[in-house]
Structure formats: C-alpha cells, structure tokens
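Peer 1: Any chance you can model this:
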Amino acid sequence: MAAETPAHYHTNTPWNEPGAEPYIRVENVTKKFGDFVAVNDVSLNVYRGELFSLLGGSGCGKTTLLRMLAGFEEPTSGKIYIDGVDMAGIPPYARPTNMMFQSYALFPHMTVEANVSFGLKQDKVPSAEINNRVRQILDMVQLTQFAKRKPHQLSGGQRQRVALARALVKAPKLLLLDEPLGALDKKLREATQFEIMNIQDKLGITFMVVTHDQEEAMTLSTRIGVMNQGQIVQIGTPQEIYEYPNTKQVADFIGSVNLFEGRIVEDESDHVLIDSPEAGGRIYVDHGISSAPGAKVWAALRPEKIQLVKGDRGEPYNCIKGTVKGIAYMGNLSVYLIALDSGKEVKVTMPNQVRAAEQMIGWDDRVTLTWHANSPVILLS
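Peer 2: Got it, this is the predicted structure:
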C-alpha cells in the first residue's frame, strides 16, 4: 500500500453542516464501577465516514467508552445511538460494529486466511462469498502472499494487518480500534498510520480509535476528542486542538508547550498585554479576550513558534533573555533548553536547515527569544 495520504482525505467536514445527522450519538453517558466513575456525563456526535480518535492518558475513560459502543459494557445512565438506533440492550454480535483489540487476539493455530475468514464462517456466509471477500481484503492490506502462514511466522506489522483485515472483512458500519498500533515500533507505527488512513478512505467505514499517542491521533484523525478524568474536555480537528487548546491541560497534553503565568494589564479588541514575571517581561497578543484587568491567565507558546538568536536584543514586548542549558540534536530539528533570567526553563525547537546547525548556538550561550504577536494562546484555566 502506498504510504501517502489520499488527496481528498479530511476534506469533508459534516460536523460543520447544520443539517448533518450524526452516525454515532452519545448522550449524557455515565459509567460507574462501584463508586468509581470511569465515564462522567459524556456527550459526543461522530459522523459517517469519520476517523475519530479518543485521546487521553491511562485511566481517563476512553477504552470504557469504546467498550460501551461495542456493547461489552452497558452505560450506568445515558443513551448511545448508532445510525439512529438506540443500542440499549443490544448485544455486541447484533450491533453494526466490529472491534480490533490492542492484543490483536489472533488464533495462533490458524493461518492468516483462516483467521480472516473466521467471522464470516460463524455467520454462515456462503463459501464462494467468503473466498471472494477474504481475497479482496488480503489484497487491500497486502497480505495475499502470506495467506497460508500462521501468526508466529509474521512480523508485528503483518499481524496488525491481519487483525485489521479480520475486522474489516465483515464490512461493519463502525470499526472500533483500541490502541491499534501500540505494539509496533516507531517507524512501523508511522507507516501503518498512513495505511489505515488509505484503507478507511477507500472503504468509507466510520472508524473510532482509542489512543494515548498524541502524534498518532494528530496523524490519523478527522477530529479528536481529548479525554481527562472520564470527561471529554475538547473536541476539534487536529489543527484546532493543537493551535487553539481550551485549557492548560489540553495544551500541555498535546505536543510540547511553554506556559507563562501572568496578569492582564490591557485587554482591548485588538490586543492583550500580559505582565509575566515568569517570562521576565510583557507578552503582547494581537487580539482581545474580554477578560477583566488584573485577571490571572497563562500564555501558551509552542516551542517551534519561538525565534532564537544569539546575544541580548531589546524589544518592549515578546522579547525575553536567557542562557542555553541543553541542546538535543534530533536530525531534522534541534531542541534547545533555555534557562530564562527569571529562572523559568523553556523549550525552543528550530529546524536544521543547514548541516551542523546545532553548533550555530552552543551550550551556555546568551540568547534572546522572540515570537510573533499571534503565536501565544491565552488560557484562563
């Protein structure tokens, strides 16, 4: 399979269309295990053909929510609708869903072909149709030549594709994937992300992925729901989640971010001025936020949006000074750890556009950090 994004992938945005009907509706769903609240009053709409990711750390409730969609758990309260049908009391085998587990759960004594066809045989699908559907799906995931092998004769990436083929061959309307790439190494995981995107785009099936990996969610998803302590705290496209986080928790969880605490000095329609002792200066943002003067806020600034130059420069705003205390050369970019004169440490990333770029600024160099006025995001909590 070609490891490139389809040209039309992520171009449809049904969530922005007023008349669009959600394919999955989760309405005020709560799930308790004794006194522990795993999922807390979650509401969510997912549209047909989306590749939607639930993203969060361990214990945030994302897998429990996925299992309720699959029918392996029943909500304590609230409703789940799939394609307009209330799923209350409907067992997993009667739902228009299939689930791909993190462990892949392949039958070790069966060949690839037998693993993929197992569900169809259980459903008593005619043999000719089974053979045709298995052949088509193995071709799609590029496993035709491995059809007679058993799982122990395959690589991790190949086993992952067998599990995906087995889940897809039954043509579910909704495919649920629980940490589907967690067992793969970084390079294989990156390649497989694009394979999943291509397959989902070709088949048009709605995918819902549970993952703790921010990069994976950003790569795969039409939209992301960020979960924390049983609640969805923000829903948006990867760009919206990254560029416009709505809380400190989301900003800190998605990628890397520098947070500067401060208080508002001016808040006008065209700008905000923040006094931040942590930054060691004033932060100017080119839009207003309608908050009271003196209110405590945080300016979230991504490391790649900061410019780094040697020496001390002087600007009234968005200009802070420090000393280089660490450099990590990552190949395509370098990460700089800067100890500000205020005592706070910040990260700055810079692309290595020429060879040995990491040597242009060295350890213990005095540096000035600047950024554009539209780069910070102002957070109230």
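
Peer 1: Every contact and neighbour count from this point should use C-alpha atoms.
Peer 2: OK.

Peer 1: Just say helix, strand or coil for Lys325.
Peer 2: Of the three states, Lys325 takes strand under DSSP: H, G, I helix; E, B strand; the rest coil.

Peer 1: Lys170 too?
Peer 2: Assignment for Lys170 (three-state DSSP): coil.

Peer 1: give the contact list for Val169.
Peer 2: Going by C-alpha atoms under 8 Å, 6 or more residues apart in numbering, Val169 touches 116-117, 120, 133-134, 137.

Peer 1: where along the stretch 101-250 of the chain do the strands fall?
Peer 2: Along the stretch 101-250 of the chain, counting by DSSP state E, counting those that start in this stretch, strands occupy 174-178, 206-211, 223-228, 231-236.

Peer 1: what packs against the second one?
Peer 2: Of the remaining helices and strands, those touching strand 206-211 by 3 or more C-alpha pairs under 8 Å, 6 or more residues apart in numbering; DSSP states H and E are strand 51-55, helix 62-70, strand 174-178.

Peer 1: quick one, the second one and strand 51-55 angle?
Peer 2: Right, helix 62-70. Helix 62-70 and strand 51-55 meet at an angle of 140 degrees, taking axes from the mean of the first three to the mean of the last three C-alpha atoms, to 10 degrees as the criterion.

Peer 1: quick one more, to check against the first:
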Amino acid sequence: MAAVEKTTKQPQNKHVSAPWNDPKAEPYIRIENVTKKFGEFVAVNNVSLNIYRGELFSLLGGSGCGKTTLLRMLAGFEVPTAGKIYIDGVDMAGIPPYDRPTNMMFQSYALFPHMTVEQNVSFGLKQDKYPDSEIKQRVAHMLEMVQLMPFAKRKPHQLSGGQRQRVALARSLVKQPKLLLLDEPLGALDKKLREATQFELMNIQDRLGITFIVVTHDQEEAMTLSTRIGVMNEGQIVQTGTPQEIYEYPQSKFVADFIGSVNLFEGQIIEDEQDHVLIRSDEAGGDIYIDHGISSAPGARAWVAIRPEKIRLTKQDLNEPHNCLSGVVKGIAYMGNLSIYLVQLDSGKQIKVTMPNQVRAAEFMIDWDDRVTITWHANSPVALLS
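Peer 2: Presented below is the predicted three-dimensional model:
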C-alpha cells in the first residue's frame, strides 16, 4: 500500500532545524541495509535509516516489530547478520558496547537496590576511574538537572516510580554519551506522571544537545517527544517523518491505522485530475472528493483515510454532492474535553467522529439513535493506493 501524496513540514521541536531536509547534511547515525536473524526468524529486515545530531528520534511499533533489536544493535549488545551501522562516521562493526559513544537506559531502570541515588548515578564514573572531584561535580550537576538533589541519600525503594526513572536517566547521562538509547523509558509510569515526565525528558535533551533514540509502543509518547518518528512493522521501517507528517500524511494503510484513530473507506477511483480525485466508495455510501490529484488510472482500487476530528457532525439535513453522508448515532463516549461518537452510516459501516465540547451539553446535544449528517473538507482525507 503506497502513499499518493508527499509533503515536507517543519518539526514541532524548536531546537532542531530539520537537517534531514538538507541533502548536504551529514547524518550522525547511518544504518545501512541492516538485517538481524535469530535462526530462521528475521527480527530486522534490511533497514536503512539516517538520524542526525541533536535529534530526539523515536522508533515506534507494536510488540515484536524489531524496534528493540535495532536499538540493541546500535548499543552493541546484538551483532547485525548483515549491513553496517555508523556512528559519527565510524563503522561500529567489532566495537564492543563499552567502547561505543553510547549509553542505554533500560525499561526496568536496572538500579542497584543497595546503593543510594548518589551512588547509583556515580557508579559508571567510578568504574571508569574518574577523579573523585570530577565524579562529585558531575553527579551533583546531574542530580540538580533531574531535580533529585534532596533525594541523593535515599535508596531506590524509597523513591516513586517517576523518581526512579529520573535516577536511571541521570546515571545514563552522567558519562556524557554522544548518543543515549532509551528502551520504553516511561513504560512503568502511570499516565499522568508519564505525560509530565515526557516534557522533563524533552527539556533535558534540549539543554544537553545529546542525540536521543527512544523505543516506544506508545503513539502519544512518540508524537509528543520526537523530532521524527520511524514507524516499524514486521522488521521494517515503513515510514519516517515528523509527527505532523506521520499523522497528517501517512504513506500506507498500516501507518494510517496504527497512528491515532482513523476511518478507512475502500473505494475505486472514478476521476483523477491535477486538482482533484473522486473516489466512489460503497463503504461510505457516496463519493469522496479530495482536492488534489494522485496520478493514478481511473478504476484503480484505493483507500481513503480520514481522522475522526476532521469530520463535522450535525443534525441538519445537508444536501452536498460529495463528502456528505448520513447515519445514526450508535454510541457516545464523553471524555470531558471532547466526545466520541460512533455513527453507523446508511451503508452499514461504522465510523468514529470526535468533537470538542466547546459548549455545555444542555445547549448542544446529539444523542443516541439521533439521525445525523457527517461532512468534511476536501483537503481533510488522504488517499492511499493498494
């Protein structure tokens, strides 16, 4: 399933100036045709990827897609079956983990339970025989940065989950690696703490300027943290882009369906001109008009992806020639700031519509079993070819 529209957007993160759009920019990490097999199982399948200095790059995908295996190959804990990995222009083949300019923060945090916060953070520096004065200075700087100085003498069991996460982060950063690899770093935190810690992580990365690569299965986490995201499926990277590109311009049905919530309509192209494409969809029960061409032959099979928040829901009976469907409300979920409506179209297909709760329910009400009309703007859908 290939994308039919490409675009270039600026990243949301202010501290990176989109070097991936500059053909002259040198990537800090180059992954070239890397494959990793465990027996007959192919965990990573011919992956090529460039990551630039100062990025906070996320590898996003479901369980078993190969993202952690790729991270472990960068760290040196796994050896590629084929392909090359370069960090700062140096081929990593044969270089053990302790000689790479990397550090890795594990999902479990792996803190020493018998050591204090201060001792946990200083452990790597002591192993490398740094002078005591430098160890003291670096540890104090790190604990201040992660706001743990008052807890320096506590042991891990005396800390909250968020505090333990920050200890692990400080220990990973204290040796000043050029590249920090984070495997599901926030997975053990509850939702509210995870959201707060995401911004802490971004601020620390921004201040230090270290390149971060984060492995996560959490779409919201990847969208919040990242300068760019690499979406993985079955050992391959199926799309790379900024959070805005990944969300607004998915290049495949898989990415459209995996990232966020989406409504997908199968159909057939009946018109394809430079300024529009018209797709007839039995699933939608009408024609879908998109305000750009896709350079495909009439009659070709296509999918239309449209996000729930881009759909307008009304009880008015509108009579538009395109992008106007009718149905019945079969479910409502009130989420406080927004409501999610499950609408069964006259075609029989069920779709989701989200609407912000900008007025009180008493003033504006769409209820169960109400007959409704749904519409959307012609630039809201994305067409995907089979």
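
Peer 1: Fetch the TM-score of the aligned pair.
Peer 2: Superposed pair, TM-score by TM-score structural alignment, normalised by the length of the first structure: 0.97. Supporting alignment: 375 aligned residues with a C-alpha RMSD of 1.1 Å.

Peer 1: out of the strands of the stretch 101-250 of the first structure, which comes closest to Ser269 of the first structure?
Peer 2: For those, proximity to Ser269 of the first structure was assessed by C-alpha to C-alpha; strand 231-236 is nearest, at 25.2 Å.

Peer 1: could the strands of the stretch 101-250 of the first structure go into a markdown table alongside mean neighbour count?
Peer 2: Output for these, formatted as a markdown table (neighbours: other C-alpha atoms under 10 Å):
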| stretch | mean neighbour count |
| --- | --- |
| strand 174-178 | 23 |
| strand 206-211 | 24 |
| strand 223-228 | 24 |
| strand 231-236 | 19 |
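
Peer 1: And the helices in the stretch 201-350 of the first structure?
Peer 2: 214-220, 238-243, 248-253 (DSSP state H, counting those that start in this stretch).

Peer 1: The last one: which residues count as buried?
Peer 2: Yep, that's helix 248-253 of the first structure we're talking about. 248, 250-253 (16 or more other C-alpha atoms under 10 Å).

Peer 1: Same question for the longest one.
Peer 2: By neighbour count, with 16+ other C-alpha under 10 Å as the criterion, the buried positions of helix 214-220 of the first structure are 214, 216-218, 220.

Peer 1: Could you tell me where that helix falls in the second structure?
Peer 2: Using TM-score structural alignment, helix 214-220 of the first structure lines up with residues 219-225 of the second structure.

Peer 1: try the last one
Peer 2: Under TM-score structural alignment, the match for helix 248-253 of the first structure in the second structure covers residues 253-258.

Peer 1: rewinding a little: and the helices and strands packed on strand 206-211 of the first structure, which is most packed in?
Peer 2: Most buried of these, by mean neighbour count (mean count of other C-alpha atoms under 10 Å): strand 51-55, with a mean of 26.

Peer 1: hmm, who's touching it?
Peer 2: Identification of contacts with strand 51-55 of the first structure by C-alpha under 8 Å, 6+ apart yields 46, 62, 200, 206-214, 217, 220-227.

Peer 1: With the second structure overlaid, report how far it is off on average.
Peer 2: Strand 51-55 of the first structure differs from its equivalent in the second structure by a mean of 0.3 Å after superposition (mean C-alpha distance after the TM-score superposition for the first structure).

Peer 1: Now for the alignment partner in the first structure of Gln165 of the second structure: which residues touch it?
Peer 2: Using TM-score structural alignment, the equivalent of Gln165 of the second structure in the first structure is Gln160. Contact analysis of Gln160 of the first structure by C-alpha under 8 Å, 6+ apart lists 104, 180-181.

Peer 1: rerun that using 10 Å as the cut-off
Peer 2: By C-alpha atoms under 10 Å, 6 or more residues apart in numbering, Gln160 of the first structure lies in contact with 100-106, 151, 154, 166, 180-184, 192.

Peer 1: and what of Gln353 of the first structure?
Peer 2: Going by C-alpha under 10 Å, 6+ apart, Gln353 of the first structure touches 332-333.

Peer 1: what helix or strand does it sit in?
Peer 2: Here Gln353 of the first structure sits in a region with no helix or strand, counting by DSSP states H and E.

Peer 1: separation between the residue mapped onto it from the second structure and Asn319 of the second structure?
Peer 2: If you follow Gln353 of the first structure across to the second structure using TM-score structural alignment, you land on Gln358. Using C-alpha to C-alpha, to the nearest Å, one gets 26 Å for the distance from Gln358 of the second structure to Asn319 of the second structure.

Peer 1: Appreciated, that's everything.
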